[in-house]
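Q: Below are the sequence and a predicted model; questions follow.
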Amino acid sequence: MTDGVLRRRPDGAAEAFLPTHTVQSHAANLALLPDGSLGCVWFGGTQEGMADIGIWFSRLPAGGDRFTDPVPLSDDPHRSEQNPVLFVAPDGELWLLHTAQHAGDQDTAVVRVRRSATSGREWTPTEDLISSDEGGVFVRQPPVVLPSGRWLLPTFTCRRVGDRPWTGDHDISSVRCASSWQETLVPESTGLVHMNITPRIGGYVAYFRSRWADHVYRSVCGEDGVSWQPPRPTELPNNNSSIQAVKLDDGRTVMALNASSRRTATARRVSLYDEIDDNGIVEGAGPQVLPVDDTGERTAFWGAPRAPLILAVSHDDGVTWPVRHSLANGDGYALSNNSRDGRNRELSYPSILPDGGGGLHIAFTHHRKAIRYLHLPTVPS
């Protein structure tokens, strides 16, 4: 099945499962490349957090019907390389941004970069781009180019408190301006990550994944791109998993997300990365309310269902989302990062991109076994 071949469906959509050379494949990101092809990157290896996790790249040639055999774009033997993002700069140079961390310690992550002047056929050597003394710096969404020409990169910082291991409870979002990458924090964004910036009249809107697994959050900003209002919950659910939104030429905003939250969880992980050890996987059940630590602070909720995957449509810059369209369904449990034993069943981490003709390119994680691609000829209205 993972042959990369586009197959037409009765509903008019096209679907492919990208080729893979690894046990696990996760966190796809799409971009239209300067040569007209569709580029897709993701991370793959045996298991998230392991040092053999690296970045992979495949393309769908313009007018083609098959994704190319993927090639590796990173190979750090000591760090897990994750969350790749493709970005075509205004001068046509293709950038690959990704993270690199020690094992499951997201508070050790740095952001790295490679560049290509040949639409991904040849790349510059890998460089460290952003790090922080406050914790690990992560990316998930592409930079935004302001009218001034300045680039704005959304990031989040994974912070630990005292001697406690990282859990996600204190992660915080920010924006960083090239080329100094000076950071501006988003106020009241603790627990809100994967900041996804879209344009609006007079400024910008951003959407956030919630560590609390309750709702997608939303914030607005003026034209400067840095003066963000405190994020507030939307009507859309969130399961502490990734989302992605884009603004269409007709003014609508479309978002791909999981229609689930902690309220629909039936079991949850003991912790995110405790399971990565020499003894295998540790799983357990837990309460379906947002837990608190011994200080009384709320803690991140892990293990809410990562299915179904839907497309939501807004006509008012994300204030309301009256249109919901199913993209993929399944049982959606994600109690583990383990792929070797089939303990992931998730339809998650979507990336969406307008095709320039009224349709959408969509890529997402299919049970961590493959990256699944959909092409919708039209956007549901």
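A: That came through, no problem.
Q: CA only for contacts and neighbour counts going forward, please
A: Will do.
Q: What ranges does the stretch 101-250 of the chain have for its strands?
A: Along the stretch 101-250 of the chain, counting by DSSP state E, counting those that start in this stretch, strands occupy 105-116, 127-130, 136-138, 144-145, 151-158, 172-177, 182-185, 192-200, 203-210, 215-221, 232-237, 244-247.
Q: Throw these into CSV and include distance to residue 318 and mean neighbour count, thanks.
A: Shown next, in CSV, are the strands of the stretch 101-250 of the chain (distance: least, CA to CA, whole Å; neighbours: other CA atoms under 10 Å):
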stretch, distance to residue 318, mean neighbour count
strand 105-116, 29, 22
strand 127-130, 30, 15
strand 136-138, 24, 28
strand 144-145, 18, 18
strand 151-158, 18, 25
strand 172-177, 19, 22
strand 182-185, 22, 16
strand 192-200, 10, 25
strand 203-210, 8, 23
strand 215-221, 8, 23
strand 232-237, 8, 18
strand 244-247, 10, 22
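Q: Out of those, the one nearest residue 331 is which?
A: Nearest to residue 331, of all the strands of the stretch 101-250 of the chain, is strand 232-237, at 17.1 Å by CA to CA.
Q: hmm, who's touching stretch 185-200?
A: Stretch 185-200 is contacted by residues 139-142, 144, 154-156, 168-175, 204-212, 217, 227-231, 242-247, 300, 317 when judged by CA atoms under 8 Å, 6 or more residues apart in numbering.
Q: With stretch 52-64 instead?
A: Outside stretch 52-64, the residues that touch it by CA under 8 Å, 6+ apart are 18, 36-47, 66-77, 79-82, 84, 98.
Q: on that earlier part again, I'd like the strands of the stretch 101-250 of the chain as a markdown table, with distance to residue 90 appended.
A: Formatted as a markdown table, the strands of the stretch 101-250 of the chain follow (distance: least, CA to CA, whole Å):
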| stretch | distance to residue 90 |
| --- | --- |
| strand 105-116 | 13 |
| strand 127-130 | 19 |
| strand 136-138 | 23 |
| strand 144-145 | 8 |
| strand 151-158 | 10 |
| strand 172-177 | 15 |
| strand 182-185 | 20 |
| strand 192-200 | 17 |
| strand 203-210 | 19 |
| strand 215-221 | 23 |
| strand 232-237 | 32 |
| strand 244-247 | 18 |
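Q: and the comparison structure, right after this:
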Amino acid sequence: MKLIMERCPTDMCHASTLLKTGPDRFLVAWFGGTKEGNGDVAIWITRGNEEYFDAPQILAQSDEAHWNPVLFRINESKIILFYKVGNEISKWRTMYRISEDNGETFGEEKELVQEDQGGRGPVRNKPVRLENGRILAPGSTEQGIWKAFVDRSDDDGVSWNKSEEVEIRQLEYKAGERTVEKDDSAIPVSEQSFYGRGVIQPTLWESAPGQVHMLLRSTEGKIYRSDSGDNGDTWTDAYATELPNNNSGIDMVPSEDGKLFLVYNPVGINWGERTPISLAVSGDNGQTWKKIRDLSTGEGEFAYPAIIQDEDFLYITYTYKRKNIAFWKIKK
């Protein structure tokens, strides 16, 4: 494991996204500022290799909070960077910038879906391209009952159509109710995050043509799952898996041999500690899981992972105590 910065240029950094742009060449982006949700929080980006990353630079900033960058490759040279803008999570907007030179520069900021409030496109984890060419972006909204969905694009990201929503049925939530008192949690999230209940921030994979699945962060102490048999148009109700979840971000990636690799905090308490952070594998399409190793342990926050794979290796980034971004290269 290495830390990508000698010193973080902001008081905190969080929610990294990772993309391989060439042999031993990577893009990493995250949000950082004085405190999550503050108006000075910007999108930061760096380029580098397994041994050294350039000094981070601001890619997007205004007088509103920025959140959750997501990198996705459209083709050999074109990359999209999505991110959220807005001081209220329930009303944030999805913005994007396009790179036409494999991530060396990014163009002007545009809004993904005009006049949207609540967030379209990928909310935190990377989109996937299906066998039929469709792109699915894993989305969610946080308005009372938290719900997930996918945004579907059949024209390489030019336009997007929202699927039906995925939720835990019969889940009760009273407006304005906290799922945990802020003083009871050591996690330095925006106070508004403690309101609402349900599932958010899906991570996606396709197991066979048209057969798509998502794992979901939840407030219920478990990672939840939903399945689609029609390329992401319709989905089952969310149902609990065997995997614990602390209401923190997860990410997974399928490999060419059919295995699934998941990075998560194996803590089954709502707003529980974000340590350790671990890597697990499934050989049966996510029905059962086996832990491979802990990536970081001990005091502090190790959270919000991003995982990709290329050839024989997995590449992983995650928040390291909100003071840096950890980077791993692991042989599959």
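A: Cool, the structure landed. Given the structure is predicted, the values throughout are model-derived calculations rather than measurements.
Q: Could you quantify their similarity as a TM-score?
A: For this chain pair, the superposition-based TM-score is 0.84 by TM-score structural alignment, normalised by the length of the second structure; 297 aligned residues with a CA RMSD of 2.0 Å.
Q: related to what we said a few turns ago, for residue 14 of the first structure, which of the strands of the stretch 101-250 of the first structure is the nearest?
A: Closest approach to residue 14 of the first structure among these (CA to CA): strand 244-247, 20.1 Å.
Q: How far away from the center of its chain is the next helix or strand after that closest one?
A: Of the helices and strands lying after strand 244-247 of the first structure in sequence (DSSP states H and E), the nearest is strand 253-258. In terms of CA atoms, centre = their mean, to the nearest Å, the centre of strand 253-258 of the first structure is found 12 Å from the chain centre.
Q: Wait, residue 251 of the first structure touches residue 313, no?
A: No - between residue 251 of the first structure and residue 313 there is no contact under CA atoms under 8 Å: 10.6 Å.
Q: What lines up with residue 126 of the second structure in the first structure?
A: Using TM-score structural alignment, the equivalent of residue 126 of the second structure in the first structure is residue 142.
Q: go on, residue 149 of the second structure?
A: Superposed on the first structure with TM-score structural alignment, residue 149 of the second structure falls opposite residue 174.
Q: Could you find the closest non-adjacent residue to its match?
A: Nearest non-adjacent residue to residue 174 of the first structure, counting by CA to CA, 6 or more residues apart in numbering: residue 185, 4.1 Å away.
Q: Residue 138 of the first structure and residue 110 of the first structure, how far apart?
A: Separation of residue 138 of the first structure from residue 110 of the first structure (CA to CA, to the nearest Å) stands at 7 Å.
Q: circling back: so the match of residue 149 of the second structure sits against residue 154, correct?
A: Yes - if you go by CA under 8 Å, residue 174 of the first structure and residue 154 touch, sitting 6.0 Å apart.
Q: Between those two, which contacts overlap?
A: Counting by CA under 8 Å, 6+ apart, no residue touches both residue 174 of the first structure and residue 154.
Q: How about residue 113 of the first structure: what's its closest non-neighbour residue?
A: Computed as CA to CA, 6+ apart, the closest residue to residue 113 of the first structure that is not its neighbour in sequence is residue 97, at 4.6 Å.
Q: For that neighbour, give me its contacts.
A: Residue 97 of the first structure makes contact with 84, 85, 86, 87, 111, 112, 113, 114, 139, according to CA under 8 Å, 6+ apart.
Q: That one maps to what in the second structure?
A: In the second structure, the residue paired with residue 97 of the first structure is residue 82, using TM-score structural alignment.
Q: Would you tell me what helix or strand that match is located in?
A: Per DSSP H and E: residue 82 of the second structure is located in strand 79-85.
Q: What of residue 43 of the second structure?
A: Secondary-structure element containing residue 43 of the second structure, defined by DSSP H and E: strand 42-48.
Q: Straight-line length of stretch 86-94 of the second structure, end to end?
A: With CA to CA as the measure, stretch 86-94 of the second structure spans 9 Å from end to end.
Q: contact partners of that stretch?
A: The contact list for stretch 86-94 of the second structure (CA under 8 Å, 6+ apart) reads 37-39, 64-66, 82-85, 111-113, 116-121, 141-143, 192-193.
Q: can we see that at 7 Å?
A: 37, 64-66, 82-85, 111-112, 116-121, 141-143 (CA atoms under 7 Å, 6 or more residues apart in numbering).
Q: Can you report how many residues lie near the aligned residue in the second structure for residue 23 of the first structure?
A: Taking TM-score structural alignment, residue 23 of the first structure has residue 11 as its aligned residue in the second structure. Residue crowding around residue 11 of the second structure was assessed by other CA atoms under 10 Å; the count is 14.
Q: cool, residue 61 of the second structure as well?
A: Using other CA under 10 Å, residue 61 of the second structure is surrounded by 16 other residues.
Q: related to what we said a few turns ago, show me what the residue nearest to residue 174 of the first structure lines up with in the second structure.
A: In the second structure, the residue paired with residue 185 of the first structure according to TM-score structural alignment is residue 164.
Q: okay, stretch 92-107 of the second structure sits on what stretch of the first structure?
A: Going by TM-score structural alignment, stretch 92-107 of the second structure lines up with residues 109-124 of the first structure.
Q: the more surrounded of residue 251 and residue 313 of the first structure?
A: A direct count of neighbours by other CA under 10 Å for residue 251 of the first structure and residue 313 places residue 313 higher, at 24 against 14.
Q: Can you give me every residue that contacts that one?
A: 252, 253, 254, 255, 321, 322, 323, 324.
Q: Identify the residue of the second structure aligned to the second one.
A: Residue 253 of the first structure maps onto residue 260 in the second structure, with residues paired by TM-score structural alignment.
Q: List the buried residues for the following helix or strand past the strand holding residue 43 of the second structure?
A: Downstream of strand 42-48 of the second structure, the first helix or strand assigned by DSSP H and E is strand 57-60. Using 16 or more other CA atoms under 10 Å as the test for burial, strand 57-60 of the second structure gives 59, 60.
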